[in-house]
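Asks: heads up, no residue letters with this:
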């Protein structure tokens, strides 16, 4: 196919979530034609699955400038910039209107099953970069289809692939068999059926991030209304000054408050803490479950388990592309050092764009949560900056692509994420930005949040 013909092809964006729709808006702003392929039937399909959870970023930080420019002629007005939307608010009042404006540029019920170069598997070098991308999709009615594209931006996220309970990254023995009593999502306790599942029950929460904080806060609030409700918070590391996040030092106040809410759940006796525990097996104990650790410890039985140990990217449909991924995080090699939780310290992830997100396969990009691989702490505005830079590069504006147009807030947390037991001397220090936050009492779970 000639270069001129290839230039008339659309740029395919995989996923109609926040980063994917922002990518489409940025491309249109640059005079380029996007085609968004979304497996679900609505915009923000994944976001809607945590509609009950409040973001820790306000409206001012979760809308993209190019998207707002597209929405403005429709009469759309951004909600109160200082207010914190729930996932449901975000989807209903921003993502869906944006998809509606994009119109036929968004195709729902189109699941991408494979991406490659036309006539070239990953082994073939000859004229590789001159060939358009071929994207195989499966429609909701079972029909298969092939689409050609000049570039591919994968913004499909990681929501569909939560990490298992096992401390070695594999499902713990018995985890699959216990599936009826294991969840990998923050529970929506406003749903009567979900509430009944946890009310008056003993629940293990495995994980140490924002989602675990949220679940702890939710269950602590439920415990005040339903006697017998209790949480067991299971950490693979020990308790350090950074365990509960940045507290008052966090420049995202709602994120800091979230950590304080988790600490309050523990301090007020609604949750016990088990440290240095890596799950190796889930055993049945009558109608309950018993977690077994690598060190042989056997915890007291629980009724339910909530695994919130992070997410990982689904790379299976990209197997024919030549991606340059870090061997640990499964993030682009240029980005991985900036987000590695083993070494990430005070400050924040440096703003980044096309340079850090490029691969040996020219014209293929992973953006949004997908670009972070297994790393945590992704923010929506990081994704918006990523797609702004990539759209500029695809339009041939290299100066704009390389220009940084984003300042991220400090986390107030130093040291690595404590992926193993031994805390660093820095995180043990009670001074500086890592001092243990005071046990402040804050509002109920309505103020809890998940990553935006």
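Replies: That came in fine, so what should we check first? Since we're looking at a predicted model, the values are computed, not measured. Numbers count the residues shown, from 1 in each chain.

Asks: Only C-alpha atoms from now on, for both contacts and neighbour counts.
Replies: Will do.

Asks: which of the residues in stretch 29-40 are buried?
Replies: Buried positions in stretch 29-40, judged by neighbour count with 16 or more other C-alpha atoms under 10 Å: 29, 30, 32, 33, 34, 35, 36, 37, 38, 39, 40.

Asks: got it, and stretch 395-410?
Replies: By 16+ other C-alpha under 10 Å, the buried positions in stretch 395-410 come out as 395, 400, 401, 402, 404, 408.

Asks: and what of stretch 39-48?
Replies: Buried, per 16+ other C-alpha under 10 Å, within stretch 39-48: 39, 40, 42, 43, 44, 45, 46, 47, 48.

Asks: Repeat that for stretch 295-315.
Replies: 298-299, 301-314.

Asks: And stretch 196-208, by the same measure?
Replies: For stretch 196-208, a neighbour-count test (16+ other C-alpha under 10 Å) marks 197, 198, 199, 200, 201, 202, 203, 204, 205, 206, 207, 208 as buried.

Asks: how far away is the fourth one from residue 189?
Replies: Okay, so that is residue 200. For residue 200, the distance to residue 189 (C-alpha to C-alpha, to the nearest Å) stands at 13 Å.

Asks: before we move on, the earlier item: and the two most separated of the buried residues of stretch 29-40?
Replies: Using C-alpha to C-alpha, the buried residues of stretch 29-40 span at most 27.0 Å, a distance reached by 30 and 40.

Asks: Please identify the buried residues of stretch 153-167?
Replies: Neighbour-count burial for stretch 153-167 [16+ other C-alpha under 10 Å]: 153-159, 162-167.

Asks: Please narrow these to those residing in strands.
Replies: Cross-referencing those against strands under DSSP state E gives 153, 154.

Asks: I'd like the buried residues of stretch 153-167 laid out as JSON lines, including distance to residue 101.
Replies: Output for the buried residues of stretch 153-167, formatted as JSON lines (distance: C-alpha to C-alpha, whole Å):
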{"residue": "153", "distance to residue 101": "20"}
{"residue": "154", "distance to residue 101": "21"}
{"residue": "155", "distance to residue 101": "19"}
{"residue": "156", "distance to residue 101": "20"}
{"residue": "157", "distance to residue 101": "22"}
{"residue": "158", "distance to residue 101": "26"}
{"residue": "159", "distance to residue 101": "25"}
{"residue": "162", "distance to residue 101": "31"}
{"residue": "163", "distance to residue 101": "35"}
{"residue": "164", "distance to residue 101": "38"}
{"residue": "165", "distance to residue 101": "41"}
{"residue": "166", "distance to residue 101": "43"}
{"residue": "167", "distance to residue 101": "44"}
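
Asks: Next one for the comparison:
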């Protein structure tokens, strides 16, 4: 197919955005990649100290590897598990440096809005024939506009973490006390060591980011024995946080859960679960006093620092003039909501999907990568590569390739958790006048149930 005179715009120069560019180049298209940061993969660099749980064979894209191989790239061992920094240095930076890729990438170029030329989202007549217009903020905030025939938003969700508050809003006081609150997986053994060594840190969240933070804090305590660790979760059943362990199709992910279990069983972490945070105040015996509800009763705990690892959500502000279609509770593409709902699925039980499921009401517009999952935490990088392979095929009119599935994922997560008969782990009572024992948890939802059943 003859390339359009207009480029295809890609928002974000992370692994999925660069993979999209590689697939489009392979098909003779002209991609333009806009990266808000001053370097590619800016978000990954912020968790570069963290080792991933997926080996290299699930971290690279086929079209990107083909470009690298042609340039004499030496691939890493397929079964080795990289850190974020290694993913950038050994794969993404060499990919971005290839001449065809380098000329397509625009750094320090934040997309602040997407629309159609000469009309807002209300107008329908003739809309599909109009090019997209991206408003881009460059160095110093200077604005410019770029036209494109299609747009792939692969900007991710790292910049918009979920708050500590249990109701989806920041807890009262959370924003004003941000100096004592970190999100994601801070480098507690490196750059953030002084904030946590010898102090009390509460890790909030029940996913793998929280497990990483707990394990790093435990390593820090070996160097600074006065370090104290709290683990705050909304889960009624702490065992659910450990995942499949030795039954997990991703061994490194399973090992992470096993290490966290051992840490809890050894008494190295004080667990408060289920705990729902309502307010964070300054002062008291530590820098922060956190109040909320523990097992249905008012309760509180004190800490010097909080690590909020409660997941992420998409920033949709720049898409205000785009006709996109969202799942009502996940804020993902509507077509994949039932496929990725974390009430039902782990990342290994999500069926591979592509352009058809990711389509929106705006023809030529797609959200790919982590942002396509909205608030769901079940994303795997390999899934994003399959998404953009299919999207690239659809954009050049190759319907057969767009519909084809070229990905097999490992089995992992809630469908492979340990048997429920295993003895439950005891949790601590939060500080309150009469903290009760934790109530017996409800049975876990099966991934084979309906979406509505698991959501209740």
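Replies: All right, it came through fine. Every value quoted in this text rests on a predicted model; they were computed, and no experiment measured them.

Asks: still on that earlier bit, among the buried residues of stretch 196-208 of the first structure, which lie within helices?
Replies: 197, 198 (DSSP state H).

Asks: Max pairwise distance over the buried residues of stretch 196-208 of the first structure: which two?
Replies: The widest separation within these (C-alpha to C-alpha) is 23.4 Å, between 200 and 208.

Asks: tell me the centre residue of the second structure?
Replies: By C-alpha atoms, centre = their mean, the second structure has its centre lying nearest to residue 370, at 5.4 Å.

Asks: Next, work out how far apart it and residue 219 of the second structure are.
Replies: According to C-alpha to C-alpha, residue 370 of the second structure and residue 219 of the second structure sit 30 Å apart.

Asks: Same question for residue 361 of the second structure.
Replies: 49 Å.

Asks: more crowded one of the two?
Replies: Using other C-alpha atoms under 10 Å as the criterion, residue 361 of the second structure and residue 219 rank with residue 219 on top: 15 against 12.

Asks: And the buried residues of stretch 196-208 of the first structure, which is closest to residue 353 of the first structure?
Replies: Using C-alpha to C-alpha, those come closest to residue 353 of the first structure at residue 208, 28.3 Å.

Asks: Would you mind finding the match for that closest one in the second structure?
Replies: The alignment partner of residue 208 of the first structure in the second structure, by TM-score structural alignment, is residue 206.

Asks: returning to that earlier point: mind checking which of the buried residues of stretch 153-167 of the first structure are in helices?
Replies: Going by DSSP H, the helices hold none of those.

Asks: If we only consider the buried residues of stretch 153-167 of the first structure, which is nearest to residue 184 of the first structure?
Replies: Nearest member of these to residue 184 of the first structure, counting by C-alpha to C-alpha, is residue 162, at 6.7 Å.

Asks: Now do the helices in the stretch 201-350 of the first structure.
Replies: Assigned by DSSP state H, counting those that start in this stretch, the helices in the stretch 201-350 of the first structure fall at 210-223, 253-267, 336-339.

Asks: Please convert those helices to CSV, extending it with distance to residue 74 of the first structure.
Replies: Output for the helices of the stretch 201-350 of the first structure, formatted as CSV (distance: least, C-alpha to C-alpha, whole Å):
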stretch, distance to residue 74 of the first structure
helix 210-223, 35
helix 253-267, 31
helix 336-339, 38
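
Asks: measure the residue nearest to the centre of the second structure to residue 452 of the second structure for me?
Replies: In terms of C-alpha to C-alpha, residue 370 of the second structure sits 23 Å off from residue 452 of the second structure.

Asks: so which of the buried residues of stretch 395-410 of the first structure comes closest to residue 253 of the first structure?
Replies: Closest to residue 253 of the first structure, out of all of these and judged by C-alpha to C-alpha, is residue 408, at 13.5 Å.

Asks: just checking, that closest one touches residue 352?
Replies: No: contact criterion C-alpha atoms under 8 Å: residue 408 of the first structure and residue 352 do not qualify, at 10.8 Å.

Asks: Between those two, which contacts overlap?
Replies: The contact sets of residue 408 of the first structure and residue 352 overlap at residue 382 (C-alpha atoms under 8 Å, 6 or more residues apart in numbering).

Asks: any idea which element the residue opposite residue 78 of the first structure in the second structure once aligned lies in?
Replies: Counting by TM-score structural alignment, residue 78 of the first structure lines up with residue 75 in the second structure. For residue 75 of the second structure, there is no host helix or strand (DSSP states H and E).

Asks: Can you tell me the closest non-neighbouring residue to residue 364 of the first structure?
Replies: Sequence neighbours aside, residue 152 is the residue nearest to residue 364 of the first structure in space, at 4.9 Å (criterion: C-alpha to C-alpha, 6 or more residues apart in numbering).

Asks: Please read the previous query as pertaining to residue 352 of the first structure.
Replies: For residue 352 of the first structure, ignoring the flanking residues on the chain, the nearest one in space by C-alpha to C-alpha, 6+ apart is residue 386 at 6.5 Å.
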